[in-house]
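Trainee: would you be able to build a 3D model of this:
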Amino acid sequence: MNMIAVPLARTYDHPSYEDPYDAVQDYNRVVEAAAKNPNKGSAALSKVVELPRSRIRAWVDDDGMPDPARGVMLAQRHGWTEPDAEMTETLAALAGHLLGGGSISTETYVPSVAAGRRVSLDEIETAFREVGVRPTRRHEAVDSRATEVHPATHGSVLGRTLAAWGCPVGGRSTVETLPAIVEYTGEASQVAFLDAYVRHRAVNYPNKATSRLHGQQPLAFHQAIADLITTVTAEHASAGENGVTVSADAMRALDLAEV
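Mentor: You can find the predicted model right below:
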């Protein structure tokens, strides 16, 4: 198992396990034992793996699977837990959209993103499609609510995987660090994250060359954003209590300067 599988499994609750990742390990042991003993049913296999038959019966006799194992397997099949370079960039971009204009639901772990001043709903839908899920929209007919894009398929597993990578769950107001996916493959994922995040948050002021990334997160998060911009662009960005000030040279280096 890779480093993301463990925190991903632990986003689930399982009535028989204090640590849900243990359910993943037990399931894998049972599957391996069943493959080696194809003629044994759940009663016989329970003695082999030293687990109660009541726990493994559905796994062996009905092709069932504990939720943590199902989530890890689905995330692995989509390439989210050990992403290649292309998938890392798309996950990093989606993380930028989430931290810039979205959230992961506390109750369901489904991620959703609203449009920004420079980010359209169509672009957000594309970001979800590129990680392998089908997007849909909600609140389009509700004047008092912003229209949001969220996955219509595998949304909970995607949100749990993004949470395992370090995206905040339940809002963005307390996040202090950048998601680990941003650093997973170096500069390419850093640029993908910043491109999405900055276009959600940047505001340009009349008669000023700088841009402002407004935010209500702790100073540590704003400093992490400023440091990342400086690292990627070799230009100036400074953090404050209410956001990040980005120099015109840095915005040009990110190819995000507005005429």
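
Trainee: going forward, measure contacts and count neighbours with C-alpha atoms only.
Mentor: Fine.

Trainee: contacting residues for the residue most central in space within the chain?
Mentor: Among the residues of the chain, the one closest to the centroid is residue 162, at 1.8 Å (C-alpha atoms, centre = their mean). Under the criterion of C-alpha atoms under 8 Å, 6 or more residues apart in numbering, the contact partners of residue 162 comprise 91, 95.

Trainee: to check against the first, give me the structure of this:
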Amino acid sequence: MPENVAVLDERDLARTYNTPAYDDPYAAVMDYQAVMRYASEHPNKGSGAISSALEIPRGRIRPWLESGSKPDPARAIDVARELGWLDARYLDREFVGLNTLVANVFSGGSISTGRFEPSFALNYREHRSHVIDALEMVGLEYGFHNEESDDHATEVRPTEHSSVLGRTLAVLGAPVGPKADLEDLTLPWYLENAPYETREMFVLAYLANRGTHHRTKDTITVQEDRPESYRRELAALVEDVAKEPVTVGEQNVTVSAAAARSLGIQPRYESERIANRE
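Mentor: All right, here's what the predicted structure looks like:
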């Protein structure tokens, strides 16, 4: 996909919804748009006349005309467009944020089954975690949860348009539901043809959440109790971005010290080592 073309397709977003009256949820969007366009062009026509003209059941379109309701897929598309997600290209601020949030679903978050509501665990930087910057980049307010809990990690969640965000991330390839249950888990489809900057940001966000640093060496270990095919795919992505060796173990991926340095990742225990040498 060319870098100057929008990544998201509104049809895919619409099709994350269940619309009982339509086999294809996007057809509900097209009907709604046709009705509203016809009504604006014929302001003296009532719902009955519009129903006959467009051959859409009157009971379906009356709420659209009289109470301002919309099919859920149409509302989601409007939200995504207003926030700039649908027009965003790879290097646009909005897509940089979406890409980062997708990486966070894989490495430290989740999207609930059914409601498509995402939540993101804060990493070792806590309230300075990059996921907060990402939510701001996509234009959403957020709130923190489990801050006083000793049993659960503090999470950040959108306080508006949560389901639309979750569905958007799912369209981009973020897993929905428990990742441990997904035997065919794969990395997002858009990374294959994405520019280097997009792939690099995904890798850096992923490693910031799941990478384990060591006190005596600069390698980074990523524990991944996921299918071997996924670990190999992840290792190949990191190695391609870093241009240095990354290896796959039985339940982990190891980023070599050379790869970590190439990615510009600062060892978390560096200050400790300097103090010990002194």
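
Trainee: could you quantify their similarity as a TM-score?
Mentor: Aligned and superposed, the two chains score 0.92 in TM-score terms (TM-score structural alignment, normalised by the length of structure 1); 258 aligned residues with a C-alpha RMSD of 2.0 Å.

Trainee: what lines up with the residue nearest to the centre of structure 1 in structure 2?
Mentor: Aligned counterpart of residue 162 of structure 1 in structure 2: residue 169 (TM-score structural alignment).

Trainee: SS state for that match?
Mentor: The three-state label given to residue 169 of structure 2 by DSSP: H, G, I helix; E, B strand; the rest coil is helix.

Trainee: looking at it, residue 172 of structure 2 is touching residue 186, isn't it?
Mentor: No: counting by C-alpha atoms under 8 Å, residue 186 is not a contact partner of residue 172 of structure 2; they are 11.6 Å apart.

Trainee: what about these two, which has more around it?
Mentor: Neighbours per residue, other C-alpha atoms under 10 Å: of residue 172 of structure 2 and residue 186, the larger number sits with residue 172, 22 against 17.

Trainee: wait, what's in contact with the aligned partner of residue 140 of structure 2 in structure 1?
Mentor: Using TM-score structural alignment as the criterion, residue 140 of structure 2 maps onto residue 133 of structure 1. For residue 133 of structure 1, the contacting residues are 151-155, taking C-alpha under 8 Å, 6+ apart as the criterion.

Trainee: aligned partner of residue 98 of structure 1 in structure 2?
Mentor: Under the alignment (TM-score structural alignment), residue 98 of structure 1 pairs with residue 105 in structure 2.

Trainee: residue 42 of structure 1 too?
Mentor: Looking across to structure 2 (by TM-score structural alignment), residue 42 of structure 1 lines up with residue 47.

Trainee: which residue packs closest to that match, ignoring adjacent ones?
Mentor: Spatial nearest neighbour of residue 47 of structure 2, excluding adjacent residues (C-alpha to C-alpha, 6 or more residues apart in numbering): residue 62 at 5.8 Å.

Trainee: which residue range of structure 2 does stretch 216-224 of structure 1 align onto?
Mentor: The aligned range for stretch 216-224 of structure 1 is 225-233, by TM-score structural alignment.

Trainee: pull out the buried positions in that stretch.
Mentor: Applying a neighbour-count criterion of 16 or more other C-alpha atoms under 10 Å, the buried positions in stretch 225-233 of structure 2 are 226-228, 230-232.

Trainee: likewise stretch 48-63 of structure 1?
Mentor: Residues 49, 53, 56-57, 59-60 are the ones in stretch 48-63 of structure 1 that count as buried (16+ other C-alpha under 10 Å).

Trainee: hey, where'd the strands end up in structure 2?
Mentor: According to DSSP state E, structure 2 carries its strands in the segments 109-111, 118-121, 142-145, 155-158, 211-212, 220-223, 246-248, 252-255.

Trainee: those strands: which one's closest to residue 40 of structure 2?
Mentor: Comparison of these against residue 40 of structure 2 by C-alpha to C-alpha identifies strand 155-158 as nearest, at 34.6 Å.

Trainee: all helices of the stretch 1-150 of structure 1, in order?
Mentor: With DSSP state H, counting those that start in this stretch applied, the stretch 1-150 of structure 1 shows helices at 5-9, 20-36, 42-49, 53-61, 67-78, 85-101, 121-130, listed in chain order.

Trainee: coming back round to it: which of the buried residues of stretch 225-233 of structure 2 lies closest to residue 179 of structure 2?
Mentor: Of the buried residues of stretch 225-233 of structure 2, the one sitting nearest to residue 179 of structure 2 (C-alpha to C-alpha) turns out to be residue 226, at 8.3 Å.

Trainee: quick one: the closest one from residue 208 of structure 2, how far?
Mentor: With the distance defined as C-alpha to C-alpha, to the nearest Å, residue 226 of structure 2 ends up 19 Å from residue 208 of structure 2.

Trainee: and if you look at residue 187 of structure 2?
Mentor: The span separating residue 187 of structure 2 from residue 208 of structure 2 equals 17 Å under the rule C-alpha to C-alpha.

Trainee: tell me, how many residues neighbour residue 37 of structure 2?
Mentor: 11.

Trainee: now for it: what does it line up with in structure 1?
Mentor: In structure 1, the residue paired with residue 37 of structure 2 is residue 32, using TM-score structural alignment.

Trainee: where does stretch 16-23 of structure 2 end up in structure 1?
Mentor: Across structure 1, the stretch matching stretch 16-23 of structure 2 (TM-score structural alignment) is residues 11-18.

Trainee: oh sorry, the question was meant for stretch 62-75 of structure 2
Mentor: Using TM-score structural alignment, the residues of structure 1 aligned to stretch 62-75 of structure 2 are 57-70.

Trainee: quick one: end-to-end distance for that stretch.
Mentor: Using C-alpha to C-alpha, the span of stretch 57-70 of structure 1 from its first residue to its last is 16 Å.

Trainee: circling back to that earlier point, quote the end-to-end distance of the match of stretch 16-23 of structure 2.
Mentor: Across stretch 11-18 of structure 1, the terminal residues are separated by 12 Å (C-alpha to C-alpha).

Trainee: got the buried residues for it?
Mentor: 11-12, 14.

Trainee: what about that stretch, distance to the chain center?
Mentor: The chain centroid and the centroid of stretch 11-18 of structure 1 are separated by 21 Å under C-alpha atoms, centre = their mean, to the nearest Å.
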